[in-house]
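Trainee: Turn this into a model:
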Amino acid sequence: MSVNPTVALALDFGGTKTEAALVDESGRVVAGTRFRQSTGGAANSAQLSAAVTSVVQRAVAAMPAGATLLGVGIGSAGPVHAVGDLVSPLNLPVWRRFALRDLVADQVAKRFPDVPVVLRMDGLCITLAEHWVGAARGYNNVMGMIVSTGIGGGLILDGRTVSGPTGNAGHIGHVEVAGFDDPCACGGRGCVEAIASGPKTVAWARSQGWHGATGEDLAASFAQGDVIASAAFRRSGRAIGQAIASATSLVDLDVVVIGGGFSNATPVLFDHVREAVATRGEFDFVTKVQVLPSGLSGDGPLIGAAALVHRAEMVTPN
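Mentor: Below is the predicted model:
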């Protein structure tokens, strides 16, 4: 890091945790500036606000001497509402049309009153991070995906982010896939999130007689040759692959990069995803799409939020 770095304050807000950190102009999280608090569906609105306030204040206080704050980037679980920069995270029902950007801006303004504050859906931020310093470098038609507690996504087409009029373009987790009828919290049936997220994959395995409790347990069972665990990963991979094939048919993607905790459970999950894409054998513009694991560590969501500031030329305005 340079002696007098230009940094962005990044906030990642999701269904289980929120994190803030400073990220420099090369896409690196500045050491000693990363802070985390739990969120979760049992938290009330005041507790969620306090978690955000805590991590933001601590990251601001950790600003290195001589550093310049270029702006603030916020990646939030969706859906979001571009008009007013409001958020309604599906798995946090106490926040509906909550003014997350204003909460963060008010905290930062106490020390930096004039810096811009930009909010986008977390899936879009992940996509920006992969395009900047991850597995999608060199490609201009990219979908990023998060496969974790939920499933989210974002799009870069022709080198520019695509948000849509409400800010929710690329929300691949709520694309319905053929052959499935699992009910989804959004109101749909057969959404890929309702089938292939970590908790939903675990729930399906338990419904088949498996006795574990977590995605880590499921991965361990798979490694030991458990047939139900194997079927669970096959089922989830097929659903993700069908969604990717459909998205590629629609917008002609070069690469899809998948990150998130559950995506790391076993490499076999990617094998099943690619097999499902390959069934579109008559459409080489679909089967050409590369499906890659994230090139980033757990820093990806924060790097992506910071990219809203450091890579602002790519970010289409609301």
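Trainee: contacts, neighbours, all on C-alpha from now
Mentor: OK.
Trainee: can you pull the contacts of G84?
Mentor: By Cα atoms under 8 Å, 6 or more residues apart in numbering, the contact list for G84 reads A99.
Trainee: Pretty sure it sits in a strand.
Mentor: No - using DSSP: H, G, I helix; E, B strand; the rest coil, the secondary structure at G84 is coil, not a strand.
Trainee: In space, what's closest to V147 - neighbours in sequence excluded?
Mentor: G260 (4.9 Å; Cα to Cα, 6 or more residues apart in numbering).
Trainee: In which helix or strand does A129 reside?
Mentor: Applying DSSP states H and E as the criterion places A129 in helix 122-133.
Trainee: tell me the secondary structure for L155?
Mentor: When classified by three-state DSSP, L155 comes out as strand.
Trainee: Just to check, it is in contact with G164?
Mentor: No - using Cα atoms under 8 Å, L155 makes no contact with G164, being 10.2 Å away.
Trainee: Comparing these two, which residue is more hemmed in?
Mentor: Neighbours were counted for L155 and for G164 using other Cα atoms under 10 Å; L155 has more, 29 against 13.
Trainee: mind checking how far the more buried one is from A65?
Mentor: Noted for L155: a distance of 36 Å to A65, by Cα to Cα, to the nearest Å.
Trainee: how about this one, so we can line them up?
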Amino acid sequence: MNYVLAIDIGGTKLAAALVDEEGSVLRSGTRPTPRTDVMSALAALITEVTEGGPPPDAVGIGCAGPLDLAAGTVSPVNMPSWRGFPLREEVRKLTGLPTVLAGDAQCFALGEHWLGAGRDSTSLLGIVVSTGIGGGLVIDGMPLLGPTGNAGHVGHMSIDPNGERCECGGRGCVERYASGPNLARWALDNGWSPAFDGSQEQADARTLARDAAAGDPVAVAAFERGARALAGMIASTAAAVEITTVVIGGGVSAAGKVLFDPLERILDDVAGLAFVRAVKVHQSTLGVDAALAGAARLASMAR
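Mentor: You can find the predicted model right below:
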């Protein structure tokens, strides 16, 4: 049996696993992401996962971006100590193994295509809806990464050229309408008053989803607005690259029906061409493990 080392690097958590060619995890571990000296924490995690186990023959890394695939460098927004950091080379030197790198959302898409809700689909768009919105494409079974490794960055597709200015500098980006913080921001600006139950809850997307499920009209409208932005992006992506499946994960996807019901209805309204209307939308089945699974698959494909 052959094994690969899968690594998932985010602003709050480092995860690693020894994974076999069928996708089964032999050993795994996680650690909080430190603000400085991330490589020392990552090295310790790799040792924890690999020591005494079967030797892996390749490493796959999914990392928060932006990244430069050609150079193998990363500059995660939430990791200020890494700017243009040569992650691929540092991990290769640490492990002595062939090492491949992709964005965390691209690995999410690849993981869901391999083992999750998009298993065996012809062409898939994976979307992570959380603090921001990331994405990845798997076309004819292969990840589409792009020249610099940033293909599938659907959160910054413009669905309204005259719309709101996004934090990225663009205008009308999907993220400005459908990310967790922006759902809550719009709701608060439009009169939403969270129905706190006496606990220390935040006025965030989770509370907004709870209130939407209870019928709060502003909360419902916020998810309708976010779903319309997502639907426009999905229809545009489907028209451009003929995806057959969309898998949505991330914290906001936990809203369930208050997100997916309006999304299905609005997508049916905005999609016209038959092959666009045929796209199936699913909620992630792998959840937080999807990116790690995708990193493993990335390594297996590159061997």
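Trainee: Any idea what the TM-score comes out to?
Mentor: For this chain pair, the superposition-based TM-score is 0.89 by TM-score structural alignment, normalised by the length of structure 2; 295 aligned residues with a Cα RMSD of 2.2 Å.
Trainee: re the thing from before, can you check which part of structure 2 the helix holding A129 of structure 1 sits on?
Mentor: The counterpart of helix 122-133 of structure 1 in structure 2, using TM-score structural alignment, spans residues 104-115.
Trainee: The corresponding residue of structure 2 for T68 of structure 1 in helix, strand or coil?
Mentor: By TM-score structural alignment, T68 of structure 1 lines up with P55 in structure 2. Assigned with three-state DSSP, P55 of structure 2 falls in the coil class.
Trainee: Nearest residue to P55 of structure 2 in space, please, no chain neighbours.
Mentor: Residue nearest to P55 of structure 2 in three dimensions, not counting chain neighbours: Y3, with 7.0 Å by Cα to Cα, 6+ apart.
Trainee: List the residues that contact V291 of structure 1.
Mentor: By Cα under 8 Å, 6+ apart, the residues touching V291 of structure 1 are V255, V256, V257, I258, F270, V273, R274.
Trainee: Quick check: the gap between the aligned residue in structure 2 for it and A231 of structure 2.
Mentor: Mapped onto structure 2 by TM-score structural alignment, V291 of structure 1 lines up with V281. Distance of V281 of structure 2 to A231 of structure 2, given as Cα to Cα: 10 Å.
Trainee: cool, R27 of structure 2 as well?
Mentor: Distance from R27 of structure 2 to A231 of structure 2, by Cα to Cα: 38 Å.
Trainee: Over to D268 of structure 2?
Mentor: Taken as Cα to Cα, the span from D268 of structure 2 to A231 of structure 2 is 9 Å.
Trainee: what does S158 of structure 2 give?
Mentor: From S158 of structure 2 to A231 of structure 2 the distance is 12 Å (Cα to Cα).
Trainee: One more: A58 of structure 2?
Mentor: Taken as Cα to Cα, the span from A58 of structure 2 to A231 of structure 2 is 38 Å.
Trainee: conserved subset of the contacts of V291 of structure 1 in structure 2?
Mentor: Here is what carries over to structure 2 from those, by both residues aligned by TM-score structural alignment, their matches' Cα atoms under 8 Å: V255, V256, V257, I258, R274.
Trainee: Looking at these, which is nearest D24 of structure 1?
Mentor: Each of these was scored against D24 of structure 1 by Cα to Cα, and V257 proved nearest at 22.8 Å.
Trainee: Specify the local secondary structure of the residue in structure 2 that that closest one lines up against.
Mentor: Mapped onto structure 2 by TM-score structural alignment, V257 of structure 1 lines up with V247. Assigned by three-state DSSP, the conformation of V247 of structure 2 is strand.
Trainee: mean shift of the lengthiest helix in structure 2 relative to structure 1?
Mentor: Counting residues, the longest helix found in structure 2 (DSSP state H) is helix 217-241. Following superposition, helix 217-241 of structure 2 is found to deviate from structure 1 by 0.8 Å on average (mean Cα distance after the TM-score superposition for structure 1).
Trainee: which residues touch that helix?
Mentor: Here helix 217-241 of structure 2 makes contact (Cα under 8 Å, 6+ apart) with 154, 157-159, 174, 177-179, 183-184, 186-187, 190-192, 208-209, 211-213, 243-244, 246, 258-260, 262-264, 266-267, 270-271, 273, 275-276, 279.
Trainee: returning to what we had before: and of the kept ones among the contacts of V291 of structure 1, the nearest to P183 of structure 1?
Mentor: For the kept ones among the contacts of V291 of structure 1, the nearest to P183 of structure 1 is I258 (23.3 Å; Cα to Cα).
Trainee: ok, that closest one touching I146?
Mentor: Yes - contact criterion Cα under 8 Å: I258 of structure 1 and I146 qualify, at 5.9 Å.
Trainee: What is the neighbour count of the residue mapped onto D269 of structure 2 from structure 1?
Mentor: When structure 1 is aligned by TM-score structural alignment, the residue opposite D269 of structure 2 is T279. A count of nearby residues for T279 of structure 1, using other Cα under 10 Å, gives 14.
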